[in-house]
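A.B. asks: I need the structure of the sequence given here:
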Amino acid sequence: MYPQVTSLSLNDCDQKMAIIESLLSLTPSLMHLTIVGNSNDLFHGSRWEKFIQTKLLHLNKFQFTFQSNINVNHDLAGLESIIQSFRTPFWIETKQWFVTAMCVQHLSVINLYTINDCASKINFRPNANKITRSTASTKIGQEIMQTVREISLDINEMQVDLTEKAKKSAYCFYNRLTKLRLQIYENWPDGSLGLLSSFIDLSTITDLTLDVNIVENDSSNITTGITALLQQASHIKSLVILSHTLSLHTICSIISHHIKHLQIPVTSIKDMKLILNQFDHLFSVSFTFLCKSIVSITEITELLVTKGIDFTYHLTQFSLNLWLSMNKEEFLNSC
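C.D. replies: Purely as a prediction, here's the structure:
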């Protein structure tokens, strides 16, 4: 027995429920439990309820994400059959642990996850093929979504037809986000900014990550779209660009004056010098090397000394991190 354990996380857990029960029986004082698992028999709310009521009497926070190819229909009736055992007074009233079952019709798996007040980060899939059922009421679901601080989504999945656009008012409005990650693998679809702003308050975003994988010849509409996004999301201070395809010229056209912390890919010392000469308002820059590592940064340090800029740096095999006119502690305070 391990009565001193009050918090436990099980990640990438592929064990059956019986094994998990045996393990958790050794932690009777457990108060916080997080499980990420992929076994079919984890989907039974009645079994969890009985086990918690007899073995985990002190448990007050239970977070889980289960994924499985459980044999049910991928429709509302099938999802309802999964969450029905989580609709008892124990789950809804006593513990107030609400769950959602979700499937994307062209995929074989079903996801079951808690939506309690710790849901600070989500992967958002707005496409029409997503089906969900939840034990939370619409009001409770909206209240819970106010705790979300970070969203990741594929911008190309935002290409919606008129039917989907008519449904967009059903999306939760996220008005407390601080971090937004956009995956752009094809182009920047027309109307994407309007759709984004229909369910996200862009004025609260402070950190933007752009994961871009497109042909450089197709980058003009992406430049226009991202520029418009940065104009509307005027409180963004940190910009991370992850790309092997965008040219430095395109990247430079995206960087706005209110960006203070920048992470971009480079191929040479010349690229780094161009950024440092062109953007003198940055507090920090992280250069990630696309090809071979850059052994010597003498030209960079000499440039900063010539410009009269105080700096601290950290060089690794894959990147160069620069803190400009401040030490690391001041940098952290500026985030």
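A.B. asks: C-alpha only now, for contacts and for neighbours.
C.D. replies: OK.
A.B. asks: number of nearby residues for the residue nearest to residue 104 when sequence neighbours are not counted?
C.D. replies: Distances taken as Cα to Cα, 6 or more residues apart in numbering put residue 130 closest to residue 104, at 4.4 Å, once the chain neighbours are dropped. By other Cα atoms under 10 Å, 15 other residues sit near residue 130.
A.B. asks: ok, now which ones touch residue 130?
C.D. replies: Residues in contact with residue 130, defined by Cα atoms under 8 Å, 6 or more residues apart in numbering, are 102-105.
A.B. asks: could you give the number of residues near residue 65?
C.D. replies: As a burial measure, residue 65 scores 20 neighbours (other Cα under 10 Å).
A.B. asks: neighbours of residue 221, how many?
C.D. replies: Using other Cα under 10 Å: residue 221 sits among 14 other residues.
A.B. asks: which element, helix or strand, includes residue 222?
C.D. replies: Using DSSP states H and E, residue 222 falls within helix 220-232.
A.B. asks: for that helix, name the packing helices and strands.
C.D. replies: The helices and strands touching helix 220-232, judged by 3 or more Cα pairs under 8 Å, 6 or more residues apart in numbering; DSSP states H and E, are helix 192-199, helix 248-254.
A.B. asks: okay if I get the ones you listed as CSV plus mean neighbour count and distance to residue 305?
C.D. replies: What follows is the helices and strands packed on helix 220-232, written out as CSV (neighbours: other Cα atoms under 10 Å; distance: least, Cα to Cα, whole Å):
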stretch, mean neighbour count, distance to residue 305
helix 192-199, 16, 41
helix 248-254, 15, 23
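A.B. asks: following up with a second sequence; could you model it the same way so I can compare the two?
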Amino acid sequence: MSDIIPLFQHTPYLQSLNIPLNKLTDSYSGRLPLFLSITMLKLSNVQSSYVLTTILKSLPNLTHLKVNISYIDYDGYRWSRIINDFLPKLKFFHLKMHIHFCDEKNTRERINQLIDSFRTRFWLEKHQWFIRCDCISKDNYTCILLHTLPYTFS
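C.D. replies: Okay, the predicted model is just below:
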């Protein structure tokens, strides 16, 4: 995170950014300043909910967000709070989330709760952002790929 701050400070007219975040950890404890010029952001390989939230809080003028996260269990309610609280100008939201469940007895119930959290007025009526959920189950392991539609990826 400490490398990102100088980048933002030395590029005040930066409007678009693509950041792979798999190397960033929760060890950064500071607050990022607001970066008002950035309107488009693509985050890939996000594995820290703290890093994700810290970055999004600093970008209030985002209109386009594409985010690919793994091992972060954000439901539709949490995403809607983040968008309402920190991203008021967001118009285009593309999400790809990998969620893993191991040896859970209530996996099907948790999946249904996750999908239901994206079936609110915020998602369906206000923004018309729709999701799809694909499940792969093997032995005691379930992998979920939840993504907004349309979302193209390999």
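A.B. asks: quick one: closest of the helices and strands packed on helix 220-232 of structure 1 to residue 232 of structure 1.
C.D. replies: With Cα to Cα as the criterion, residue 232 of structure 1 lies closest to helix 192-199 of these, at 9.1 Å.
A.B. asks: before we move on, the earlier item: now render the helices and strands packed on helix 220-232 of structure 1 as a markdown table, adding distance to residue 140 of structure 1.
C.D. replies: A markdown table is the format used below for those (distance: least, Cα to Cα, whole Å):
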| stretch | distance to residue 140 of structure 1 |
| --- | --- |
| helix 192-199 | 17 |
| helix 248-254 | 39 |
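A.B. asks: out of these, nearest to residue 211 of structure 1?
C.D. replies: Among those, helix 248-254 comes nearest to residue 211 of structure 1, with 12.3 Å by Cα to Cα.
A.B. asks: which stretch of structure 2 lines up against the closest one?
C.D. replies: Under TM-score structural alignment, helix 248-254 of structure 1 has no counterpart anywhere in structure 2.
A.B. asks: contacting residues around that helix?
C.D. replies: Residues contacting helix 248-254 of structure 1 (Cα under 8 Å, 6+ apart): 219, 223, 226-227, 266, 271, 275.
A.B. asks: what subset of these is buried?
C.D. replies: 219, 223, 226-227, 266, 275 (16 or more other Cα atoms under 10 Å).
A.B. asks: pipe the residues you listed into TSV and attach distance to residue 312 of structure 1 per row.
C.D. replies: Below are these laid out as TSV (distance: Cα to Cα, whole Å):
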residue	distance to residue 312 of structure 1
219	34
223	31
226	30
227	30
266	19
275	17
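A.B. asks: the longest strand seen in structure 2: which residues count as buried?
C.D. replies: Longest strand in structure 2, counting residues (DSSP state E): strand 92-102. Using 16+ other Cα under 10 Å as the test for burial, strand 92-102 of structure 2 gives 93-101.
A.B. asks: that strand packs against which elements?
C.D. replies: Against strand 92-102 of structure 2 (3+ Cα pairs under 8 Å, 6+ apart) you get strand 64-70, strand 141-149.
A.B. asks: any idea which helix or strand comes after it?
C.D. replies: Moving toward the C-terminus from strand 92-102 of structure 2, the next helix or strand (DSSP H and E) is helix 107-116.
A.B. asks: centre of the chain to that following helix, how far?
C.D. replies: 18 Å (Cα atoms, centre = their mean, to the nearest Å).
A.B. asks: what's the end-to-end length of stretch 94-114 of structure 2?
C.D. replies: By Cα to Cα, to the nearest Å, the extent of stretch 94-114 of structure 2 from end to end equals 17 Å.
A.B. asks: quick check, central residue of structure 2?
C.D. replies: When structure 2 is reduced to its mean C-alpha position, the closest residue under Cα atoms, centre = their mean turns out to be residue 67, at 4.9 Å.
A.B. asks: which residues of the stretch 51-200 of structure 1 fall in helices?
C.D. replies: Using DSSP state H, counting those that start in this stretch, the helices found in the stretch 51-200 of structure 1 span residues 76-83, 89, 138-145, 162-167, 192-199.
A.B. asks: need those in CSV (columns: distance to residue 152 of structure 1).
C.D. replies: Below are the helices of the stretch 51-200 of structure 1 laid out as CSV (distance: least, Cα to Cα, whole Å):
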stretch, distance to residue 152 of structure 1
helix 76-83, 24
helix 89, 33
helix 138-145, 14
helix 162-167, 20
helix 192-199, 12
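A.B. asks: those: which one's closest to residue 320 of structure 1?
C.D. replies: Each of the helices of the stretch 51-200 of structure 1 has some distance to residue 320 of structure 1 by Cα to Cα; the shortest is helix 192-199, at 32.6 Å.
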